[in-house]
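Trainee: 3D, please:
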Amino acid sequence: MRINPIEFHICNLSYTIRSAKENDAKNLSEIRLQIDGETENMDREKGEAYIDEVGFKQLIKEDTKSVHNLFLVCESNGRIVGFSRCEGNQLKRMSHKVEFGVCVLKDLWGYSIGTNFLKETIRWADKNEIKKVTLNVLETNEKAIMLYKKYGFEEEGVLKKDKLLSDGNYYNTVIMGRFNE
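Mentor: Below you'll find the predicted structure:
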């Protein structure tokens, strides 16, 4: 599915959130690799589960066709600096919900890019009669958890000792959901 582009101007940074296009695929492959290496908040370490340009083109093509999927990018000064994706399910019993994921270059944290991805995703979900948006977040990512709660997400459960981080310790994953009645 697609949305209309939206422009933002925050703290001397201008950026646009828009639907991903197939010609974004090469940049998306590069930025995902970079972001995976910048934070342990992601599921992957740098280089794991690598998606190349062809893989991203296929994802974008499928997401554009599907009413249950949404693939957004954030573009600033002609380059992609983050993306979010909602993936739904074709099975009838689960077709009312989507799973949300987001990543933004670390240099651009603090410009509300993640917040604006979330707001546009919620607007899209509400408009398209998607009843539930789910996500997983590392327990140590307190800013993200506070943001999700601010936008109506509730903690639904915890996966204990779910991720092994570079410090050698295991951390919990918080499962959150927002239900639109």
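Trainee: C-alpha from now on. contacts and neighbour counts both.
Mentor: Fine.
Trainee: and stretch 70-85, how far apart are its ends?
Mentor: 6 Å (CA to CA, to the nearest Å).
Trainee: ok, residues contacting that stretch?
Mentor: For stretch 70-85, the external contacting residues (CA atoms under 8 Å, 6 or more residues apart in numbering) are 1-2, 13-20, 24, 27-28, 31, 60, 63-64, 69, 86-87, 100-105, 108, 113, 117, 121.
Trainee: to compare against the first, here's another:
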Amino acid sequence: MIINEQEFFVKGQQYVIRSAREEDAKELSEVRVQIDGETENMDRERGEAFIDESGFTQIIQTDTVSTRNLFLVAVVENQIVGFSRCEGIYLSRFAHKVEFGVCVVKDFWGYGIGKNLLQESISWADANGIKKITLNVLETNEKAIKLYQDLGFEIEGILKKDKILSDGNYYNTVMMGRFME
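Mentor: This next block holds a predicted model:
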């Protein structure tokens, strides 16, 4: 689905949040690999589960026409610095919900990009009759957990020892959800 472009100015940084376009596919492929290598908060290590330009083109095409999917990008000076995606499930028993995921280039943390991507996604979900948004977050990402809670998400469960990180230790994944009455 497509949303209207929104402009933000936070802490001296101007950026736009808009729906992903097919011409973004190559850059999205590169940015995703970069972000995966910048933090252990993501599920993937750099280069894992690689999606090439044609893969992103297909995702964007699907999400553009789907009423249950939303693919957003954050753009600074014509450069994609973050993106988010809501993906719905097409089984009738799950048609009321979508799963949200977000990532932002590390140099652009602290400008509210992730928060604004999520808020735009929540607005879209609320306007389109989606009753529940779910997400998963690494237990050590306390800042993200607090943000999600501030925006109405609740902790629904814990996947114990779900991920192994570079320090060789196992970490829990926190499952969160926001339900609109």
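Trainee: Please work out the TM-score for the two chains.
Mentor: Once superposed, the chains reach a TM-score of 0.99 (TM-score structural alignment, normalised by the length of the first structure), with 181 aligned residues with a CA RMSD of 0.4 Å.
Trainee: And the buried ones among the contacts of stretch 70-85 of the first structure, selectable in PyMOL?
Mentor: Entered in PyMOL, the line below selects the buried ones among the contacts of stretch 70-85 of the first structure, by 16 or more other CA atoms under 10 Å:
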select buried, resi 1+2+15+16+17+18+19+20+24+27+28+31+60+63+64+69+86+87+100+101+102+103+104+105+113+117+121
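Trainee: Might you specify the subset of the contacts of stretch 70-85 of the first structure located within helices?
Mentor: 27, 28, 31, 60, 63, 64, 113, 117, 121 (DSSP state H).
Trainee: would a markdown table of those with distance to residue 151 of the first structure be doable?
Mentor: What follows is those, written out as a markdown table (distance: CA to CA, whole Å):
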| residue | distance to residue 151 of the first structure |
| --- | --- |
| 27 | 29 |
| 28 | 27 |
| 31 | 27 |
| 60 | 26 |
| 63 | 24 |
| 64 | 25 |
| 113 | 15 |
| 117 | 12 |
| 121 | 11 |
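Trainee: of all those residues, which comes closest to residue 46 of the first structure?
Mentor: Proximity of these to residue 46 of the first structure (CA to CA) peaks at residue 31, which lies at 10.7 Å.
Trainee: From residue 105 of the first structure, how far off is the closest one?
Mentor: Taking CA to CA, one finds residue 31 of the first structure at 8 Å from residue 105 of the first structure.
Trainee: now do residue 179 of the first structure
Mentor: 29 Å.
Trainee: Can you tell me the element the residue nearest to residue 177 of the second structure when sequence neighbours are not counted falls in?
Mentor: Leaving aside its chain neighbours, residue 177 of the second structure sits nearest to residue 134 (4.3 Å; criterion: CA to CA, 6 or more residues apart in numbering). Secondary structure from DSSP states H and E places residue 134 of the second structure in strand 132-138.
Trainee: how far apart are that strand and its match in the first structure?
Mentor: Compared with the first structure after fitting, strand 132-138 of the second structure has a mean deviation of 0.1 Å; criterion: mean CA distance after the TM-score superposition for the first structure.
Trainee: residues touching residue 125 of the second structure, list them.
Mentor: Per CA under 8 Å, 6+ apart, neighbours of residue 125 of the second structure: 131, 133.
Trainee: Could you tell me the angle between the helix or strand hosting it and strand 132-138?
Mentor: Secondary-structure element containing residue 125 of the second structure, defined by DSSP H and E: helix 113-127. On the basis of axes from the mean of the first three to the mean of the last three CA atoms, to 10 degrees, helix 113-127 of the second structure is oriented at 160 degrees to strand 132-138.
Trainee: Report the distance from helix 113-127 of the second structure to the chain centre.
Mentor: Centroid displacement of helix 113-127 of the second structure relative to its chain, using CA atoms, centre = their mean, to the nearest Å, is 10 Å.
Trainee: Setting aside sequence neighbours, what's the nearest residue to residue 26 of the first structure?
Mentor: residue 53 (4.6 Å).
Trainee: Please disregard the earlier target; I meant residue 29 of the second structure.
Mentor: Here the residue nearest residue 29 of the second structure, using CA to CA, 6+ apart, is residue 52, at 5.5 Å.
Trainee: Please consider this matter closed, and thank you.
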